[in-house]
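> model the following, please.
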Amino acid sequence: MPTGVALHDARDQLFDAAERVLLRDGPNALTSRAVTTEAGCAKGVLHRHFADFDAFLAELVRNRVARIDGQAAALRASAGTGTVADNVARALTDLFGSVAVAIVGLIISRDDLRARLRRTTPTGIPLLTEATAMIASYLAAERELGRITANADVDTLAPTLIGAGHLLFADRKGTPPEAGAVDKVVASVIAGVVREQQP
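Model prediction:
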């Protein structure tokens, strides 16, 4: 008797199911049984595609980190348009308004997962490290265009913005911060380096 439905693109469907469990119930509820139940498939499906559950979780994180590349390219392409503050605030909202906060919680809560991820991300917290690089790259592009000061320390500003953004969105059970709260934090952090004409 079948125990689930056939999955096309099983890896992506398992990742999506894991995200739903993470968002709804948090990292402690994320088990192989919870994922396969959410995906509507037999538990063996997960183990056909991944060596074990920790390997699945590591690939889930790497898959979600890879999405930042697209966000980074779009953010860098926005350099010179709009305002620096608006572009950064939108990037932080896009990043942390997704499953990113839950993924960070998952990484922090699982020692074995962190150990596996250290093989490819030896320092920092995966996802936050790449997000910081995304913001730093964008700010460097704006510095080259003269919209922020030539002496702006983008390598300090970027983690400050990521840390502040993460804290605004970190309450998994609460409502997301209002846009004005994100705008205020970004404006405060970059106030000393912005040279552009504000609208």
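> make it CA atoms for all contacts and neighbour counts henceforth
Noted.
> and the residue nearest the centre of the chain, how far from Gly180?
Taking C-alpha atoms, centre = their mean, the centroid of the chain lies closest to Ala100, which sits 3.5 Å from it. Going from Ala100 to Gly180 by C-alpha to C-alpha, to the nearest Å gives 21 Å.
> next one: Val61
Shown here: Val61 relative to Gly180, a distance of 30 Å by C-alpha to C-alpha.
> mind listing the strands for the chain?
Read by DSSP state E, the chain holds no strands at all.
> give me the residues contacting the helix ranked longest in the chain.
Using DSSP state H to define each element, the chain has its longest helix at helix 53-77. Applying C-alpha atoms under 8 Å, 6 or more residues apart in numbering, the contact partners of helix 53-77 are 15, 31-32, 46-47, 50, 87, 91, 100, 103, 112-113, 116-117, 126-127, 130-131, 134-135, 137-138, 141.
> following up with a second sequence; could you model it the same way so I can compare the two?
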Amino acid sequence: MPTGVALRDPRRQLFEAAERVLLRDGPSALTSRAVTTEADCAKGVLHRHFPDFDAFLAALVLDRVARLDTTSAGLLAAVGQGTVVGNLTEALTEILGPVAVAVVGLTVSRDGLRALLRETRPTGVPLLSDATEVLACYLAAERELGRLSPAADVDALAPTLIGAGHLLLADRTGTAPDAEALRRVVAGVVGASLACPPGNRPAPGEHPGSL
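This is a model prediction of the structure:
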């Protein structure tokens, strides 16, 4: 007799089940059996949709990458609005959410998964490198608008923001830092590159990132 329940959208429900296992138990606990048990479906469902478990995991990673399109659209819509530091802080909070950080850890920990991803993505860490491109595009748009210094090196600032943000947010078991802690990190990275419009210079001792 078949076990489990029928899935209306098997791929999506399997991805969501895998994310729950990742968040609850970590990358080492993620197996095909754990995923199908979490999804409450027959064990064969996963292998009907994916050649093997690494192929499933690669699709899971790329699904998270695809979600960056929404973040990118939101950031570009915010160009010239609010503050650069505020926009970046909000974007990093979304980009480096608990599931995304867990997916990065999964990628780093599984040789077979990395090898499969490298067939189409030969450089960088998937998700982190894609997020870096998202931030670089936003920073370039703000530089063109004049809210960043013309000398701002967006190709250096973007990976620095991703690296610093990931270091701050990567501890899956610890207490999550508050938004202010991340904002301070962002301000520290981009503060020197922010353009100060005439008549709106920071007061003595005030960090330009508050503008």
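> before we move on, the earlier item: so for Val61 and Gly180 of structure 1, which residue has more residues nearby?
Counted by other C-alpha atoms under 10 Å, Val61 of structure 1 and Gly180 do not tie: Val61 has more neighbours, with 20 against 10.
> now check that one against structure 2: what is it aligned to?
Aligned counterpart of Val61 of structure 1 in structure 2: Val61 (TM-score structural alignment).
> and its match, how far is that from Val190 of structure 2?
Taking C-alpha to C-alpha, one finds Val61 of structure 2 at 29 Å from Val190 of structure 2.
> with Asp155 of structure 2 instead?
12 Å.
> more neighbours, these two?
Using other C-alpha under 10 Å, the more surrounded residue of Asp155 of structure 2 and Val190 is Val190, with 23 against 15.
> rewinding a little: flag every buried residue along the longest helix of structure 1.
For helix 53-77 of structure 1, the neighbour count (16 or more other C-alpha atoms under 10 Å) marks 53-62, 64-65, 68, 71-72, 75-76 as buried.
> could you do stretch 40-47 of structure 1 as well?
Per 16+ other C-alpha under 10 Å, stretch 40-47 of structure 1 contains these buried residues: Gly40, Cys41, Ala42, Lys43, Val45, Leu46.
> Provide the aligned range in structure 2 for that stretch.
Against structure 2, stretch 40-47 of structure 1 falls on residues 40-47 (TM-score structural alignment).
> and if you look at stretch 78-93 of structure 1?
Stretch 78-93 of structure 1 covers residues 78-93 of structure 2 once aligned (TM-score structural alignment).
> re earlier: just the buried ones out of the contacts of helix 53-77 of structure 1, please.
Among the contacts of helix 53-77 of structure 1, the ones that count as buried by 16+ other C-alpha under 10 Å are 15, 31-32, 46, 50, 87, 91, 100, 103, 113, 116-117, 126-127, 130-131, 134-135, 137-138, 141.
> Ala170 of structure 1: neighbouring residues, count only.
If we define neighbours as other C-alpha under 10 Å, then Ala170 of structure 1 has 20 of them.
> for Val35 of structure 2, same thing?
Neighbours of Val35 of structure 2 (other C-alpha under 10 Å): 24.
> find the nearest non-adjacent residue to Val185 of structure 1, please.
Among residues not flanking Val185 of structure 1 along the chain, Ala164 sits closest, at 7.2 Å (C-alpha to C-alpha, 6 or more residues apart in numbering).
> go on, Asp183 of structure 1?
Asp183 of structure 1 sits nearest to Ala89 (C-alpha to C-alpha, 6+ apart), 5.7 Å away.
> show me the contacts for that neighbour.
Residues near Ala89 of structure 1 by C-alpha under 8 Å, 6+ apart: Val182, Asp183, Val186.
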